[in-house]
Structures are given as C-alpha cells and as structure tokens.
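Chemist: I'd like to go over a predicted model; first the sequence, then the structure.
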Amino acid sequence: MRKGTHLSRYGRLHSLRNLTLPNETKARSFKDLPSTSKTLQDVPGPKGIHNLPFVGSALEMYPYMKNRDSHLYFLELYKKYGTMVRIRLGPQNCLILFDPELISQTIAHEGIYPERFPVPIMDSYVKRTHRCMLSQQNGPEWQSYRSAAQQSIKPNVIKQYVESQAQCAEDLVTWIGIHGNNNPKVKDAFRRFSADANSVVTFDKKMGFLASLEKPVPELEHFLHSIQQFMDSIGESIFSLPWYKFWRTKTYMEFENATETVYRISGKSIDAVRHELESQERESYTDESDLTVLKLLLRDERITNEIVTNLMAAFVFAGIEQVSQFLMWMFWLLGKSPEKQEKLYQEILTNVGSSAPTASHLGYLPYLKACIKESFRCVPPLATGIARILPKDTEIGGYLIPARTTIFFGNNTLSRAGELFEDPEHFLPERWLEGTKDPQTQRLMGLCVLPFGIGKRNCLGRRFAEQEIHLATIKILQNFIVEITEDCQNVRPKYTMFAEPDTPIKFNFTRRPC
C-alpha cells in the first residue's frame, strides 16, 4: 500500500455500478414515452412508510441528523439502492446520483438558466422581505445579475488583490506565532483571516477581524456572530419540519435578524466606497482598469445599489465559513502527513522562496493545487453535494425524469469511490497531478469532487476563495512546520451546514529556521 494519511471516514464503498455510461442523454416528453419505459417512480429507493410525503424521509434520516452524520445516510442509500436513488423530500420525489457520468449528463441538460435547489428558509425570507438574494434568483433576472458580476471578476482584476490579501495572511502568521500552539482558537483565527481577506474585495479595505480577536470591536464581533448564526440557522432548518413557512419561528427569527445585520453592516461599508467613487468621478476621469470589483459593480447601470450590496453580502456568506473550515481540514491532513507537507514546502521554497507571494507565483504551484483538491476529496464540505432542478423532462440513466425534479449529486459518497480513487482512505495529492491518470479518468474524478459547484451556476467567488487558500498556505508553510496534537489524530467530520470536526482541532507550529 502506498504511504499516506489513513482516513477512515466511513469505510470502503461498494462497487460503483454502471460507472461508464454514454455521454449522450435524450430530452424526451412523457407523451413520447413508450409503455415499457421506466420513470422516476421506478427508480430504486425507500418504500412503505419511508416513502410517505413529508414524514417518510424525515423518519429515516432522523437518527443520522441527530448525530450530524447525514453523509452516512446518503452512503447507506447508495449501498442499498445503487447509483440512482429516489427519495421523498417534503411532498416531492427527488433523485440522488452516485455516478459521475450521470452527473455529467444532468449538467449537460441544466438549461439556459440553471436552477439550484432553493434553501427553504432563505426562500421564506425572500418572500417576506422581498430582498433579492442571488442564490435564490432564477431565470433571466438571475442571468442579468450574474453576468454583471462575472464581468467585474476577471483574472486581471483578481490579481490586484494578491498583495493586500497576502498581508492578511502575514497577519495570520503573526497571530499563529504568538497564540497558535495547542490552541483551539486557531479555527477562529482562520475564520477571521478569511473575513479580512474577503473584506478587501467586498468592502475595498481590510476590516480588522483578526485584530478584533484580541481587542474586540463590537460591530465586527456582531458581524461575525451574525454570519455564524446565518449558517447555523440554515443547518437547523434543513433537518427540521418547515414550520417557519407558516409563521416566524425562533429559528426563522434568528436567521432573519442575522441576515439583516450582515446586510446593514455591509451596506454601510459599501456606501462609503460609493461616496468615494462619486467624489473621484467629480474631480477627474476614472480609468476603469484601476477600479476594484466593488467600484466596477457600483458603476454598472444594469444593477441597483441594493443588488450590489446583496452581491457583496453573498460573497461574505458563502466565502468566510467555507474557506476557514477548509484551511483547518487541510492543515489537519498535512499535519498527519509530514512527508506530503515537506513536499509541498519544497515546492513553495523552489517557486516562491521566503519572499511575499505574488500573482505570478500562484500559477506555478501544481502540488499545492493537488493538495487542495485532495483535501476537498478527503473531507467534502457538504453532506451530499450540489443540486439542480431539471428544466424539462429528461432521460437519465434509462429513466425518464419529469421536469422540476430536484436532483442531488452524491459527491460526498463519490469522493471515496475505490474504482476511481486508488487507496481512497489515504491522503494522496499525487493522484491529481497532470499526467498521472488518463484524461477520461481525470474527468470522472473531477466530477466526483465539486466543492465550488459546476456549470453556469458554479461558485461566483471561487477564484477569490482559492486565492485566499493559496496565500494562507504559502505564508504558513514558509514560516512553520505544522503538526497536530496527539488528541486530534482521529477527528471525524460532522455535518450541519459544512463539515466540522467532532472535537476541536489543535496544532503545534514549529518555527522554521531563518
């Protein structure tokens, strides 16, 4: 067996059935359906009481949800029913796919305006407040906002933030050097680093979240608490009966208050940048190439000031928690794999040295990118994976699936598929290096690990999140050898919104010799 960190997350998967399927999927109408054709009702899945509307899946899932082991529920569905599974979600029959080719087929038919599975509590919030949340938008309206944002987030614009975000990473290194050893607050420090690096983009300045850890600033602490409450409320709402649709429950009110707080504080910071931009434009012509993402959006006549605030808040909500959780898990994996950590350090030493990383450095670190991809494989951020709502009747895997069916991708389970990942229980970044696998296998592997989504509705802030991860990793490994404490060797992920450790992860950071 090849050397690598052993990760017994839930044991080896059963063999993937029908792994390689034809790439072509036909969109057909039910009126054209032969009497012998199979439909969604024929897809294997829970039966009897577990197939009742609303209560069926809830009864079956409850023991897993109670222990925050929802990922194990989806693994059991795969073992029991195969690569396509039908389950009840509320009144609807939904589909879960545990096959990368089936995922590819579904994405090929996501339509002009791909539709995500809406987060129910966010849906209720939008209906009550009439606020535009990008993640809940669909159709041409979603496309207009998305296009405006994409035109502002170009590679040459993203590179403008490397220096300021590298300074945020330097601040993190300073904090680690003083406070990091055997300290469970490292997770919070990662979170605050991400918030600072994120605010450089969303608010055009570093807000000082990391500094506030030692000398608290009430408004910044309230802002971070509200982001955490936002995530916690979503996690709680997903696995409980949706009473919040009918009245403002305690969970709903916590969600609404947290969301409004983030919008209010975000709006205040964005208003300051808007006034600055207006002043600049009154005094002289402003070259568009010198503008930040925020100023480009504020200048865009297609979107209102409210939409700009909502877009920036979406970066905040989506980015901070996922980046910070990921950094914790990746350094846990590197701490358990000193030989992989040393290999990564040598790549950084060769290509960056001891200097501050620049935009040009980030394009020549293939092993770092492999470590990131492998970390997402070993600890997927979500209990299932992303989801799509079919825009029209579509044949998938031999079954005709009706329009408006929600399809979940079983990425958490697929990330340990032994047929695609040799030694799936081990941390082996080398598997992602170019040329180690044939192109078809690499394609299928990539479809199993989708932390930032796929297709037209992939994560809008992906490049910024990756840049934050790259800079933090480079700066930390330039300065420290990272080890995990003995009591953290066998940590396991638990799932609410994102993967969290079942016990706090603690590190020892040994300063590298100058």
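Modeler: Here it is on my side, so go on.
Chemist: Please count neighbours and contacts with C-alpha atoms only from this point.
Modeler: OK.
Chemist: Which elements pack onto the longest helix seen in the chain?
Modeler: Counting residues, the longest helix found in the chain (DSSP state H) is helix 250-283. Applying 3 or more CA pairs under 8 Å, 6 or more residues apart in numbering; DSSP states H and E, we find helix 250-283 packed against helix 218-238, helix 293-299, helix 305-336.
Chemist: Which one of the ones you listed lies nearest to D271?
Modeler: Of all the helices and strands packed on helix 250-283, helix 305-336 sits nearest to D271, with 8.8 Å by CA to CA.
Chemist: ok, second structure coming up, stack it against the first:
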Amino acid sequence: MAFINSLSSLSSYHQILFAALALVIPSLLFFLTRNRKHGKPNLPPGPPGWPIVGNLFQVACSGMPFFMYMRDVLIPKYGPIFTVQMGTRTTIIISGSDLAHEALIEKGQIFASRPKENPTRIVFSCNKFTVNASLYGPVWRSLRRNMVQNMLSPTRLKGFRDVRDNAMDKLIDRLKSEADANNGTVRVLKSARYAFFCVLLTMCLGLELDEEMIEKVDDMMKTVLLTVDPRIDDFLPLLSPFFYKQRKRALQVRNQQLELLIPLIKRRKMALQNPGLDKNATSFSYLDTLFDLEVEGQKTAPSYAQIVTLCSEFLNGGTDTTGTAIEWAIAEIIDNPRIQSKLYEEIKSVAGDRKIDETDLPNMPYLNAFSKELLRRHPPTYYTLTHAVVEPTTLGGYDIPLNSSVEFFVAGITNDPKLWSDPEKFDPDRFLSGNDDADITGVKNVKLVPFGLGRRICPGLGMASVHVSLMIARMVQEFEWLAYPENSKVDFTETLEFTVVMKNTLVAKIKPRV
C-alpha cells in the first residue's frame, strides 16, 4: 500500500496545530536562512504552505480524505502534476497518463527506487528487505528475481491449482452456511478475503493449518498493517520524542509477529529435512526458496527475522487487494443484472453442468472483459506504491529531486474522459469492441494501472488475475446475486482502509442456482 494512501488517517487538526507551535518558532529562522543560501529546484506548482509544516494544515483542515482533496481540489487547479509539502516530505502527485508513461516506462530505471521509510516501517521491513520496499539495486533484484522465477511463474502457479480449487469449494460452502443462518444473506468481503488468505498462506508456508491458527496469523497480519500506519512524527520528525509509547508498541507487535511465525517457519524447515514427517505439507512453498537464498550484497542467507518479513509481504500483498476486488465485483453484478446474466450464460456455455475450472478462463472473453473493467473502475488503491528517483531528473519540464516522494494517482488515469468514453459507467463491453488497446503492463500506453507500471510493477499480477477471475466465475456459477434489502440500490460510496473498500460493507442475498 502506498504510504500516501494513509494520510487521511492523520487524526485531527489539534495534532498538527501542536506540531506547528512546537516547531515553527525555533525553526523559522533556520528555514528562511537555508533557503536564501541554496537555490530552489523548479518543482511542479502546488498550493502555498507554511514553513516547516508545509501543506499539512490544508489536508487536515479540509474535512476531506487525502485522495478526495487531491482529486476534487488540487488536480482541477494545478493539473496532472503538482507538489504538496507534507511537513518535511516533498510529495509530487502525478495523475496524467503521458507523464506516468514518461516516468515509469521511458525513464523507468530513474524512477525505480523508493523513498526513505518511517522508523516503524523500517522495523517491520527489516531495513527495507522486501520486494516492494527495497531501494532500486542488488537487494531488490535478488528478492524480486527469486519471487518471480521461483514462486510466481506460470509453471509454479499451476502447481497450486488444487489449493485454489479446495479454497473455492470451501468458500462456496461457507457462503451457503452463512446464508442458511442469515435468511439468505452474506457479507461478501469477509468470506472472499478469508478464502484468498488461506490460498496465500498455503502457498507461502507449505503447511496445512487449522482454522484457529489461520485466524491467528490473519489477525497478526492485520495488526501489523495498523501498526505501520503513519503518524504526525513521520512528517515532522522533530516530534518523535512525543511518540515514544507508539514506537514501543510497534516493537512489541514486531516481537509478537516473530514469536508467531518463526515456529511455523521452523516446522516447514523440519518437514523439508524429514520428508513424510508432516503428512499434510505441500511439495513446494515460497518459504522453501528463502532458506538458502543468495542475496547480492549479503554474505549470509536470510535470517529468520528477514524471512518473516518476506512471508508477511507475500501474505499482505495479495489478500486485501483481491478480497476488495471481489466485493466491488459482486456489487457491480448486483447493480447490473444484464452483466450477471451474460457472465452466467458464458459460464454455462463453457463448462455446462461441471464446475468451472481455471483452465477455462482463457476461453471466457466476457469474464476477462469484466475483470479488466473491474480493475479500471475499482482499482485496489488510489495510488501506486510510492516511487523515488535514483538521481535528480526532470518530468514534464519540472525538476524531480532526490528524496522526494513521487505518487501516481491511479483514479486520475482510469477515470480520464480523454482516455475512456463515459468513464463513470461500468461497462465490460468497452473491452470487447475490437478497439481495446489498454495495456495492463503500460508498455504500449498507460490506461490501466491496477498493478503499477515499469520495473516496480507488482510481481503478483498473474496470480491476482487468476484468483479474481476464478472466484468471480465460481460465485456466479453457484449463486444468483441480489440486492439486500430487496429492490434497494447498491451504495458505491468508497473509503480507504488498507485498500479502497466500500464504505458500507456489502451485504447481499444469494439464491443457489438450480
């Protein structure tokens, strides 16, 4: 999740007012003197801010979530590239397709790094020892190469087909049980998210865990995500002494994470060393690739703490994003009965009365068009993961300095009327017209960016596409999805949690297909 995505969690005007009063008086003279001595870069334009605190006041006092303030206030005024100063963080927002292509494709190597993280995130990322967080360089290359080649290749993904089938069967049974107990109604996100987590947990650890342990690990992953949410001292580091308790709590959570996951890691290692000892262990897992992984610039294999970090990244990276996508998918299916009918008709024509299988997915053009439109209309996050440049450069005629945070506003591209006709309409048919030139990798053009672009594009793109399409197909094949209460309209109001979710969790009514 992009760091910028969580800015709306800054709790109150009073926090920032306190920060300003604590800093502005002793620091103002230093700030003004420094800027007289050093020439300013030609940054993209942006709203004027106060010394030291920058634009934190505008964000906190707007009464709007950060993404909404950018979309509704700043983009209409400043255009597709502008600067906001969030305390000590210089943040450059990009919402234009051409600029995104220039940065992430044409100048991909220059824009391929990450900005420095707050101290709490450093604790959980083992000093940026992850695919997503690592700086552009040898560590990143080693970790990404291992994940893509040894875990997320098409061949490896096919090896976990039975795991996905089993999880989909359990999902259907779970939905049926929930509906039986609640007058035919179900909460979509909770069940979908749990199913994805079970798949990823098996792929990651290679162990069959009971439901109690699965929930313990899931709860721990959620706690970690909450713990690394930004605080005011992330933007104004001089305030860090006031947040001692929060840092202490973060270390406690990290220790709890290690205490929970390291025994499972050791259990898998024992199973590899003693085949047959753990009868329910899978033949391969992501964890297996980490024990003796050679990382450029590191003389030893990853430590247990580093392995915990890499496993946590694998689990968190594909759970909430895909679970959220399914909730939006079912909402659109309920809101558009014609679309639901077309999906079901295609499933019947391809699979008949047998259970739909992931090998059927390439032969389902309408389902694939639906999945593309889902990612266009409801991308999992408002922003890609934060980028940084490896050297000072320019973009759109403006300077992009080192240590600035470069944010790509996804919705500014996927809802651009210059790129899409009637962009507010959910219409899978736009991808069946024969004029579909949207390249999800961004090499040809930048119109769809749910997985990022360029060198830092999400390595789990292929896995996520299979997971989302397969679950949609199974859920539509098994059930007719209806609004609840009957004849009500779906509320598409969105909000930010770990991903972009429905503000009011979707409760739907299901009827088993005859």
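Modeler: In hand now; what should we look at? In this text the structure is predicted, and so the values were computed from the model without any measurement.
Chemist: what's the angle between the longest helix of structure 1 and helix 218-238?
Modeler: Angle between the axes of helix 250-283 of structure 1 and helix 218-238 is 130 degrees (criterion: axes from the mean of the first three to the mean of the last three CA atoms, to 10 degrees).
Chemist: related to what we said a few turns ago, for the helices and strands packed on helix 250-283 of structure 1, which one sits closest to Y113 of structure 1?
Modeler: That would be helix 305-336 among these, by CA to CA, at 18.1 Å.
Chemist: list the helices and strands the closest one packs on?
Modeler: In terms of contacts (3+ CA pairs under 8 Å, 6+ apart), helix 305-336 of structure 1 is packed against helix 186-202, helix 218-238, helix 250-283, helix 293-299, helix 338-351, helix 366-378, helix 462-479, strand 480-484.
Chemist: all helices of the stretch 351-500 of structure 1, in order?
Modeler: 359-362, 366-378, 411-414, 439-448, 462-479 (DSSP state H, counting those that start in this stretch).
Chemist: coming back round to it: okay, the helices and strands packed on helix 250-283 of structure 1 in TSV with distance to K343 of structure 1 and mean neighbour count next?
Modeler: Formatted as TSV, those follow (distance: least, CA to CA, whole Å; neighbours: other CA atoms under 10 Å):
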stretch	distance to K343 of structure 1	mean neighbour count
helix 218-238	35	18
helix 293-299	35	22
helix 305-336	10	21
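Chemist: can I get those helices in TSV with distance to F507 of structure 1?
Modeler: TSV is the format used below for these (distance: least, CA to CA, whole Å):
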stretch	distance to F507 of structure 1
helix 218-238	23
helix 293-299	35
helix 305-336	8
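Chemist: Tell me, how many residues neighbour the aligned residue in structure 1 for N55 of structure 2?
Modeler: Counting by TM-score structural alignment, N55 of structure 2 corresponds to S57 in structure 1. Counted with other CA atoms under 10 Å, the neighbours of S57 of structure 1 add up to 19.
Chemist: Am I right that S57 of structure 1 is in contact with R88?
Modeler: Yes - contact criterion CA atoms under 8 Å: S57 of structure 1 and R88 qualify, at 5.6 Å.
Chemist: what sits in contact with each of the two?
Modeler: 50-51 (CA atoms under 8 Å, 6 or more residues apart in numbering).
Chemist: still on that earlier bit, mind checking the SS state of the match of N55 of structure 2?
Modeler: Following DSSP: H, G, I helix; E, B strand; the rest coil, S57 of structure 1 is assigned to helix.
Chemist: Next: the one 5 residues further on.
Modeler: Taking three-state DSSP as the rule, one finds Y62 of structure 1 in the helix state.
Chemist: Near it, how many other residues are there?
Modeler: For Y62 of structure 1, the neighbour count with other CA under 10 Å is 16.
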